[in-house]
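Novice: pasting a predicted model and its sequence here:
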Amino acid sequence: MSRDVSTLGRADSWEGVRAVVAGFGASGAAAVDNLLHLGASVHAVAEAASPSVRERAELLEVLGARIDIREGATAGLPAEPADIDVLVVSPGFRPDAPIVAAAREAGIPVWGEVELAWRLRDPAHPAPWLCVTGTNGKTTTVQMLDSILRAAGLRSVAAGNVGLPLTEAVMDPEPYDVLAVELSSFQLHYTETMAAESAAVLNLAEDHLDWYAGPSAMEDYARDKGRIYQGVQRACVYNVADPATERLVREADVVEGTRAIGFTLGTPGVGMLGVVEDILVDRAFIEERATSAAELCTLDELASSAPHFVANALAAAALARAHGISQAAVREGLRSFRPDGHRIALVAERDGVAWVDDSKATNPHAAASSLAAYEPVVWVAGGLAKGASFDDLVRTAATRLRAAVLIGRDRHVIAEALSRHAPDVPVIEVDLPETGAVGELDLMRRVVAAAAEAAQPGDTVLLAPGCASMDQFTDYAARGDAFAAAVREHVGE
């Protein structure tokens, strides 16, 4: 007989609960570990794992988990439905994945690791969650927010889709004061009861349309993003330049008294954060907001003045201010923040040409934001397009482009968009040789050579692929590393 897990939390006994965990990445392994700690019986299944993950699996098996990592392990439920009380699914599993569909059909609760973590918060010290989602900028914004919270003297951590898995964060023996939480649409799809103190949707654009299939894919994607606002208690932060984010706020069921707070790169209205004469200002969280604005920091104090970076800073500041963080701590947190590698990172500058690595721009919206920060640009792009279109990007950026150097399986999608909307922009396709393998660095050497040939003094060669990387590289970081290494070779550093 199945056990009802709907009301179980950290203070309850999980003895006798039979949990299946699908996927054994960072969040899956954390779910297994903490379910075992609570006393549940755990059966984890996954299709593949790296050697380091397999080592973790062996340790968890010693602690009592049953772990099955092999091809076909997630093709269905690993036991009879009557013998499973809950399925905890990693975010990579689509709603129509066989194991998810089988659980739904059998009436088995399906949680994501985020939902599990929310249920396992310490009732004596339930650290509030400040949550961020959006097509682009999530990681940078959450890391900025964490920097601000730490500058205010709070014990904070970046968690969720970046940093620490949320189950590990909430189960830490030393409670956090607050969590800066990045959430993807995949993670949000599998949430039910999570309710952030404040939340932000940074932007909405085509992405992951290989995960959200069918004619309503974009609507389903936006709906999952909007789940971040459900139950919010203090502030729903939205992007004034992206009306779809404000619409999600209007549609959300929130706690009475919750405020809608906009952020804009222009002059802010009352109840917004924005920019006035190169100063980031707050007209939302001060008493005199009807007639004045409070200075947070200047553009010169940020690591980059690129528009999307400034927008991320404003969103992070809005969430922090909603939590009661002072102007001084916001300034210090933003001043001290430096983005991770492969995000608008200047690699080298030689003979008047700047070489910039934004390999993290893995969809057209992110690439468009990056392109908007530079002019003229030799654009390095391509990879796995994930079903996205590049027409809007090219139409907007056409006048900025000196040339385009295209790589990857779906480079033809970008080439066709360039042909339609920027026919005068030279296009150089760097293909793999017909025979033999080519390494990541060798491929980027060809890219850099082609870009150098096209670039003129005053240009920026920008790696902003607009695509995922796994067709030719291990991940976006490996792509950026190879680009940076090839650039340094080229300039003689």
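Specialist: Perfect, thanks for sending it.

Novice: going forward, measure contacts and count neighbours with C-alpha atoms only.
Specialist: OK.

Novice: how about the secondary structure of residue 24?
Specialist: coil (DSSP: H, G, I helix; E, B strand; the rest coil).

Novice: what about it, distance to residue 256?
Specialist: Residue 24 sits 39 Å away from residue 256, taking Cα to Cα, to the nearest Å as the criterion.

Novice: more neighbours: the two, which one.
Specialist: residue 24 (27 against 10; other Cα atoms under 10 Å).

Novice: surely that one and residue 50 touch.
Specialist: No - the criterion here is Cα atoms under 8 Å, and residue 24 misses it with residue 50 at 9.9 Å.

Novice: so where do the strands sit in the stretch 351-493 of the chain?
Specialist: All strands of the stretch 351-493 of the chain, identified by DSSP state E, counting those that start in this stretch, fall at 353-357, 377-382, 401-407, 427-429, 460-463.

Novice: make JSON lines out of those strands and add distance to residue 471.
Specialist: Shown next, in JSON lines, are these (distance: least, Cα to Cα, whole Å):
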{"stretch": "strand 353-357", "distance to residue 471": "19"}
{"stretch": "strand 377-382", "distance to residue 471": "10"}
{"stretch": "strand 401-407", "distance to residue 471": "10"}
{"stretch": "strand 427-429", "distance to residue 471": "16"}
{"stretch": "strand 460-463", "distance to residue 471": "16"}
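
Novice: included below, for side-by-side comparison, is a second structure:
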Amino acid sequence: MAGHQVTSPFHGQHITVAGLGVSGISAARALAGLGARITVVDGGDSQALRERAAALTAEGMTVRLGDATTLPEGTNLVVTSPGWKPDSPLFAAAAEAGVDVVGDVEIAWRLRGEGAAPWLAVTGTNGKTTTVQMLASILEAAGLRTAAVGNIGTPIVDVVLSQEPYDVLAVELSSYQLHWAPSVRAHSAAVLNLAPDHLDWHGSMSAYAADKGRIYEGNKVACVYNTADPATEHLVREADVEEGCRAIGFTLGAPGPSELGVVDGILVDRAFVADRYTSAQELAEVTDIAPTAGPAAPHNIANALAAAALARAFGVEPAAVRDGLRAFRPDAHRIAHVADVGGVAYVDDSKATNTHAAQASLAAYEKVVWIAGGLAKGAAFDELVAASAKRLRGVVLLGADRALIREALARHAPDVPVVDLDRTDTGAMAAAVREAARLAEPGDTVLMAPACASMDMFTNYGERGDAFAGAVRDLAAERGAGA
């Protein structure tokens, strides 16, 4: 960390860090190391939090558990963890005292030294993590020292303060992080898509979109948008960028000038070529996208195009785009093929925690037995069901808010068989897999893309995906043993 300490703008300041999670602890330790006086506050008081608090106290910081509403006396700056709502009492107290509230991404930006690595930034309702990982894979294939950071992987403050310099960073930014990061100015940035999500946090769709749009502010080379989602292009038009910065679209169809797209199964660049009106550059084949994961779903082709656009904006050669996409491996629980049992494919997309993600997942398959349900987070399901009805062989519902999906199915897919599992015990997922197997026919896909959060029945979406995969493996063992 020493590389930035001498020029730290935080030396001697009293900084209150809100939240004792991963990003909060990272920010607290980094700022303490830069000479700031740190108080960490968290409304919880669990054994795990006490253990974390003890570790920070031993390092000379003050930690206050069980009270996250009052502002510690003498605070010069509040650093918040991403999930804290803007209307939190602590932030109201800060505003009344004239104290700024920022996030760890803003802290990282302010700590960048002379000649620091530029940021290639990505946001969107869905696909951020995959796109950033694809981008990092492409940058690595180009021989650049990079890291996937932000809302993913290593805390961004730690990377910015690293002793070994980076050439460029692939930065995933959530709407929460963008809300608390007013100074960030990326080299180039992409908004992948916009759909209603986290409206309970932002208060309205317009406020959510405005926070997403902050990613384009001050872009230097390219603002990358989705031609199939006009709201993303609108955000580009609204942005105040550096002179010469270009709007670059990506499309699943044939690209026009200043766009990347697909022609006959080939990813094509008509944006970063000498004459974009008369020529195009082949970048990769669709089959190069995560080749070990099976056929690329349409939304992953879109993610690859967005990643390629940002890499090309940074000057990466076409061969590195191809090699990076070939080397990329998707995370667990993102359209992960678990097994084939009796001619039926079983696919885990537990990461599809909202309707937009589930719709993209369903669109990748011709005939689906869909396992869905969980915590709806205020979502409506009519649009999702109407768009996917023709693909549905059957549906198995579980979880707290499954009735909302059942009602949408009754309205828009009344002929589709529905199994409603009224149980939340540990065996519920195994029962769902068995019911799905009963409904499926050879050639079908049993797809767990719940369109809901998991916390009604599971610790997180990963645990839910593991339960699905375990149930599928048990089914395969049984069917194999009986064959």
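Specialist: Thanks, I have the structure now. As the structure is a prediction and not an experimental result, all values here were calculated from the model.

Novice: okay, the strands of the stretch 351-493 of structure 1 in a markdown table with distance to residue 265 of structure 1 and mean neighbour count next?
Specialist: As requested, these are exported to a markdown table (distance: least, Cα to Cα, whole Å; neighbours: other Cα atoms under 10 Å):
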| stretch | distance to residue 265 of structure 1 | mean neighbour count |
| --- | --- | --- |
| strand 353-357 | 23 | 23 |
| strand 377-382 | 23 | 28 |
| strand 401-407 | 24 | 24 |
| strand 427-429 | 32 | 19 |
| strand 460-463 | 23 | 29 |
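
Novice: any idea what residue 274 of structure 1 aligns with in structure 2?
Specialist: In structure 2, residue 274 of structure 1 lines up with residue 261, judged by TM-score structural alignment.

Novice: kindly report the same for residue 371 of structure 1.
Specialist: Checking with TM-score structural alignment, residue 371 of structure 1 has residue 362 as its match.

Novice: now do the residue nearest to that match when sequence neighbours are not counted: how many residues are near it, please.
Specialist: Of all residues not flanking residue 362 of structure 2 in the chain, residue 388 sits nearest, at 6.7 Å (Cα to Cα, 6 or more residues apart in numbering). By other Cα under 10 Å, the residues close to residue 388 of structure 2 number 21.

Novice: contacting residues around residue 388 of structure 2?
Specialist: Each residue near residue 388 of structure 2 by Cα atoms under 8 Å, 6 or more residues apart in numbering is listed here: 359, 362, 363.

Novice: same deal with residue 345 of structure 1?
Specialist: Going by Cα under 8 Å, 6+ apart, residue 345 of structure 1 touches 356, 357, 358.

Novice: how does it look with 6 Å?
Specialist: 356, 357 (Cα atoms under 6 Å, 6 or more residues apart in numbering).

Novice: any idea what residue 74 of structure 1 aligns with in structure 2?
Specialist: Aligned by TM-score structural alignment, residue 74 of structure 1 pairs with residue 68 of structure 2.

Novice: my guess is that match contacts residue 44, does it?
Specialist: No - assessed by Cα atoms under 6 Å, residue 68 of structure 2 is found out of contact with residue 44, at 8.4 Å.

Novice: ok so, going back, look up how far residue 370 of structure 2 lies from the residue nearest to residue 362 of structure 2.
Specialist: Counting by Cα to Cα, the gap from residue 388 of structure 2 to residue 370 of structure 2 is 10 Å.

Novice: do residue 247 of structure 2 as well
Specialist: Taking Cα to Cα, one finds residue 247 of structure 2 at 38 Å from residue 370 of structure 2.

Novice: cool, and residue 464 of structure 2?
Specialist: 15 Å.

Novice: equivalent range in structure 2 for stretch 390-405 of structure 1?
Specialist: Under TM-score structural alignment, the match for stretch 390-405 of structure 1 is residues 381-396.

Novice: what's the span of that stretch, first residue to last?
Specialist: From its first residue to its last, stretch 381-396 of structure 2 covers 15 Å (Cα to Cα).

Novice: in the stretch 101-250 of structure 2, what residue spans correspond to helices?
Specialist: Taking DSSP state H, counting those that start in this stretch as the test, the helices found in the stretch 101-250 of structure 2 are 104-111, 128-141, 156-160, 175-179, 199-202, 205-213, 230-238.

Novice: other SSEs contacting the fourth one?
Specialist: Based on contacts counted as 3 or more Cα pairs under 6 Å, 6 or more residues apart in numbering; DSSP states H and E, the elements that helix 175-179 of structure 2 packs against are helix 205-213.
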